[in-house]
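1. Model the structure of this input:
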Amino acid sequence: MKHDTQPRRYDGLQDFLTTLEKRGRLKRITRPVALKHEITEIHRRVLQKGGPVLYFEQPVNDRGDISPIPLVANLFGTRERIEWGFGLKSGEIGKLAALLSALKSPHPPASFREAMGSLPLLRSALSLGSKTQSHAPSQAIIWRGEEADLNRLPVQWCWPGEPAPLVTWPLVITRDHYNPNDINVGIYRMQVLDGHRLIMRWLSQRGGAKHFRSWKAAGKDMPVTIAIGADPATILSAVMPLPEGMSELDFAGVLNGQKTRIASGVTQPLPVPANAEIVLEGSVSATEEADEGPYGDHTGYFNAVERFPVVTLSAITMRKKPVYLSTYTGRPPDEPSVLGEAMNELFIPLVKQQFSEVTDIYLPPEACSYRAIVIAIDKRYPGQARRVMMGLWSMLSQFNMTKLIIVVDGDINVRDWKDVIWALSTRFDAARDTMMIENTPIDYLDFASPKAGLGGKLGLDATTKIGTETDREWGETLKMSPDVSQRIDNVWQELGLD
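-> Have a look, this model is predicted:
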């Protein structure tokens, strides 16, 4: 198909869904399907086969009622749809990586030619920011007080053994108590406690949790707005490794080529995407907490029950005919792991800025969100692999959670396990080439670590040893001479061996 030859921007989620349906990438499910477990199982099977977006027209809650609001799942279940959501052609996510790298570390042009080449970046910078819209589609319907009832929404119940339905694709918008311009958009799952309360589960290092601590220190509840479903650029901006201090709402304007349209919350002093499908407004209690979980997580296990702050709703707003965006998390492949693998290319230029010797980097999706990295380098001096390992662990917040780094030479394909295991088997000595660090920050969901949030990291140097790294003469890699390869290429068709 040639549909992806014309990338475009999308005014909202439903605009994106219409395009996907025209391109044969969306499947409508017309029969009633239970929100409790059945949608997860259908989604899981379709995602594993690289299948389409799923549009459930009649989601059924656990009371047997059919919701008038359709549910959409598997939105970003393929790399193709992720790139289209970014407004890119298929295979062009590398262009976004270059833009992100330049925005993170801009430099003045060295020549007129370079200045002309930087014009797209200048236009992107001018798109940063937001524009307030008075009559937002996301506020066409407003429910306040008792009307703002979560039971009116088709909230998914993902796995057997979970205690309650779970909001899985929320764009949680918060701001710092002392700096109103410090606004963050994060994705944090939320357990439904009752019709008007949810539990906000976030990791302590995330932006929303950081903002919450500032409000809690002041002894005040924190205002929050939560968008469920928005234009794809806004959704994807919330999962990107953006430069420190850059707002996700602002960066969505870069992706869309225009300032992000926002509206002011009807009950909370925070922005909301003007084109959102559904918006929850409320406050995060500075004092009230509740037990959250257990829930199925990206590790493939149920997480432990822990206490997190409670959100009390003050309003629900929505479009006239909204859709509800949902997903599930589980052992890869799931939708977050597909997103993570596509985002892999965004890290390459960021890492190369810090380490010019890096030639490639791969975060295997099976490694549950950044827990393992394979990195290739152009090796030039002894100890170089260890330097890169230590640098990566401290470079990005995502890499703080990485507990295994394998460093290989540039002749190894980091995406091919056969190549990596060959390098480990022939260029790695367990006593000399292992680096182990204890008591470092780790994903607290990792049950393998001896303490929650604190564990060990392992680095394996599978590079060719040079200089003082070895006293032995290193073997020469086998390879055919170029002239013989060319001669065989020339006669290959005649041999009839295909």
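2. all contacts plus neighbour counts: C-alpha atoms, from now on.
-> OK.
3. if I look at Ser397, how far off is Arg206?
-> The span separating Ser397 from Arg206 equals 9 Å under the rule Cα to Cα, to the nearest Å.
4. Same check on Asp443?
-> Using Cα to Cα, which is the criterion applied here, Asp443 is 12 Å from Arg206.
5. one more to put side by side:
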Amino acid sequence: MATAASDLPSGQYYRDLNDYIAALDKAGKLQRVTRPIDKDTQMHPLVRLQFRGLEEKDRKAWLFENITDAKGHQYDMPLVLCAMAGSSDIYALGLQCTVAEIPRRWDYAQANPIAPKVVDSGPVHEQILRGDDLKDRCLSRLPIPISTPGFDNAPYTTASHWVSKDPDTGLHNVGNYRGMLKSEHRIGVYPASPGWGMRRHIELWRERGHDKMPAAIVIGVPPAVSYTAVTRLPNDVCEYDVAGGLAGHALELVKCVSHDLLVPAQAQIVVEGFVPTSLQEMEGPFGEFPGYMAARDYSWFMEVTAITMRNKPIYQAFLSQFPPSESSKIRGIGWEAACFDYLKAGGFDNVLEVHYPETSGSFGVCLVRIRRGKEDDGQKVLDHLSKKFVGKVAIVVDEDVDIHDPGAIYWALSYAMQPYRDVRVVDIPLMPLDPSIAPPGANRGLTGEKPRMSGLLIDATRDWAYPPVSLPRQEFMEGAVKLWQEMGLPELNLRKPWFGYNLGHWSAEETEEADLAARGDYYVTGEKQRQQRRTLD
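-> The predicted structure is shown next:
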């Protein structure tokens, strides 16, 4: 069930993660766990069950208040999981809107970004640990869970928003990347997509002759920051600005204690350090959003110089791995909004809706619903998509096709397109986490020549006028719904289309004959046809 407007928080946007967790609890969307839970073997398997055994509406965020590890160590901070996007309803709560209003909130935020403001101090600097403070215990202070017990080779940060900046412009990037726990003072990072975000910044710092790049990991933030960190925004757009647009006010940022990067003052935890630009280590395997273990490969790492945090911090993690998951939900909603804006900015005012199905990891399949005016409208949309947002398969359909219903997509694929005419294969931007790119052990694009990645473009819009949809006309179906309800039959969840409608190829004579039939006067039509007989030669 979508969030009701009456159930939403009133007043200002959440100041921090603490405020948001309180709102989740009040809305009945928080599962508190006070019994001891092993973060290495029990935590993720327990929460995974809700994605394999419950309807989306029943998923919750989970707050673990008594955390141990495989060696019996007790942690002094709680951990929240699935708080940002355990479901669409939870995501909507994070934006203080209804599910139906999410696209408009994103559209407004991108059109009206709010630049952050720098402040002298904030809660994230209540504890500043560096030097001797971290000599014996550094990263092990944090209850970083194992996401895929039995397959992952270490604990990995997942809701880890890595901050870096362009060495020329100073423009900050906030991107969400996993972080492999390698030692007390070293953590891996896997910025997979060439030319984007932190990956591009590392390349720029190296090209400018720098042997290391300042970086920071932000953990535990208001939802607006997480929502922008996981969304593919243009390289010349700062995520802090769009997050401000989502929140409705400027984010407060503080300067790191190890370098001049700016991080959210209201964050729970910040891990600071430097990334060597010319060194890589083996990283992985790790369970990733396509639903398979991501193969080990060489990637970058950060040498930790400081940890700053609140006096009583809350550690935050995402549940990713096999779809559906929190990862697929948070990516899907953000990507839908960003892709819609990308198409609109490209001049495609006929685009009505974009959808990335959760079961595709909110990446592999991109569905677009358009109002088709010209013969090549569908192909033009696909051409523009393939430059950035295509995923693996992009399908464009007519405005009457429900892109949230797989059955409606199968219908469009079956009868609105011809493969020889409407299907193309093109090269698309690389996503190294896709296991179909290359066999295990082969180059996946972090070093050397990039492997080829292709996308399937399908224009499943109708190329000409069609006869009506073969369902009873609307007034007859509405009468049937009323009758159904009077009979006390089970509640209906009607899928579109649930009544027939004209698609352009239908004559006045055919309409008249159908009206006659509905009145019981079909013999009139039979007599007319008798008079129109023809004799075969």
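6. before we move on, back to that, looking at Asp443 and Arg206 of the first structure now, which is surrounded by more residues?
-> When Asp443 of the first structure and Arg206 are compared on other Cα atoms under 10 Å, the one with more neighbours turns out to be Asp443, at 21 against 15.
7. And the more buried one, what's its match in the second structure?
-> Alignment note: Asp443 of the first structure maps to Met431 in the second structure; criterion TM-score structural alignment.
8. which secondary structure element contains its match?
-> Remark: Met431 of the second structure resides in no helix or strand, with elements defined by DSSP states H and E.
9. Next: the one 5 residues further on.
-> When elements are assigned from DSSP H and E, Ser436 of the second structure belongs to no helix and no strand.
10. Spit out the contact partners of Phe308 of the first structure.
-> For Phe308 of the first structure, the set of contacting residues under the criterion of Cα atoms under 8 Å, 6 or more residues apart in numbering consists of 199-202, 289-292.
11. The one helix or strand it maps to vs the second structure, mean deviation?
-> Mapping Phe308 of the first structure onto the secondary structure by DSSP H and E places it in strand 306-318. In this overlay with the second structure, the average offset of strand 306-318 of the first structure from its partner residues is 0.9 Å by mean Cα distance after the TM-score superposition for the first structure.
12. That strand: how far from the chain's middle?
-> With Cα atoms, centre = their mean, to the nearest Å as the basis, the distance from the averaged C-alpha position of strand 306-318 of the first structure to the chain average is 23 Å.
13. cool, stretch 421-435 of the second structure as well?
-> 19 Å.
14. How about residues contacting it?
-> By Cα under 8 Å, 6+ apart, the list of residues contacting stretch 421-435 of the second structure from outside reads 192-194, 288, 290, 292, 294-295, 386-388, 390, 444-446, 450-460.
15. ranges for the helices of the stretch 51-200 of the first structure?
-> For the stretch 51-200 of the first structure, the helices defined by DSSP state H, counting those that start in this stretch occupy 79-85, 93-104, 112-117, 119-127.
16. Any chance of JSON lines for these, columns mean neighbour count?
-> Supplementary listing: the helices of the stretch 51-200 of the first structure in JSON lines, determined by neighbours: other Cα atoms under 10 Å:
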{"stretch": "helix 79-85", "mean neighbour count": "23"}
{"stretch": "helix 93-104", "mean neighbour count": "18"}
{"stretch": "helix 112-117", "mean neighbour count": "11"}
{"stretch": "helix 119-127", "mean neighbour count": "15"}
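17. Ile412 of the first structure: which of the ones you listed is closest?
-> Using Cα to Cα as the criterion, the shortest distance between Ile412 of the first structure and these is 20.6 Å, found for helix 93-104.
18. Now do the closest one: distance to the chain's middle.
-> 16 Å.
19. contacts for it?
-> Taking Cα under 8 Å, 6+ apart as the criterion, the residues outside helix 93-104 of the first structure that touch it are 83, 121, 125, 242-243, 342, 345-350, 353.
20. Neighbour count says what about the residues you listed? Which are buried?
-> Restricting these to buried positions leaves 83, 121, 125, 242, 342, 345-350, with burial counted as 16 or more other Cα atoms under 10 Å.
21. Just to be sure, which of those residues are found in helices?
-> Secondary structure defined by DSSP state H assigns 83, 121, 125, 342, 345-350 of these to helices.
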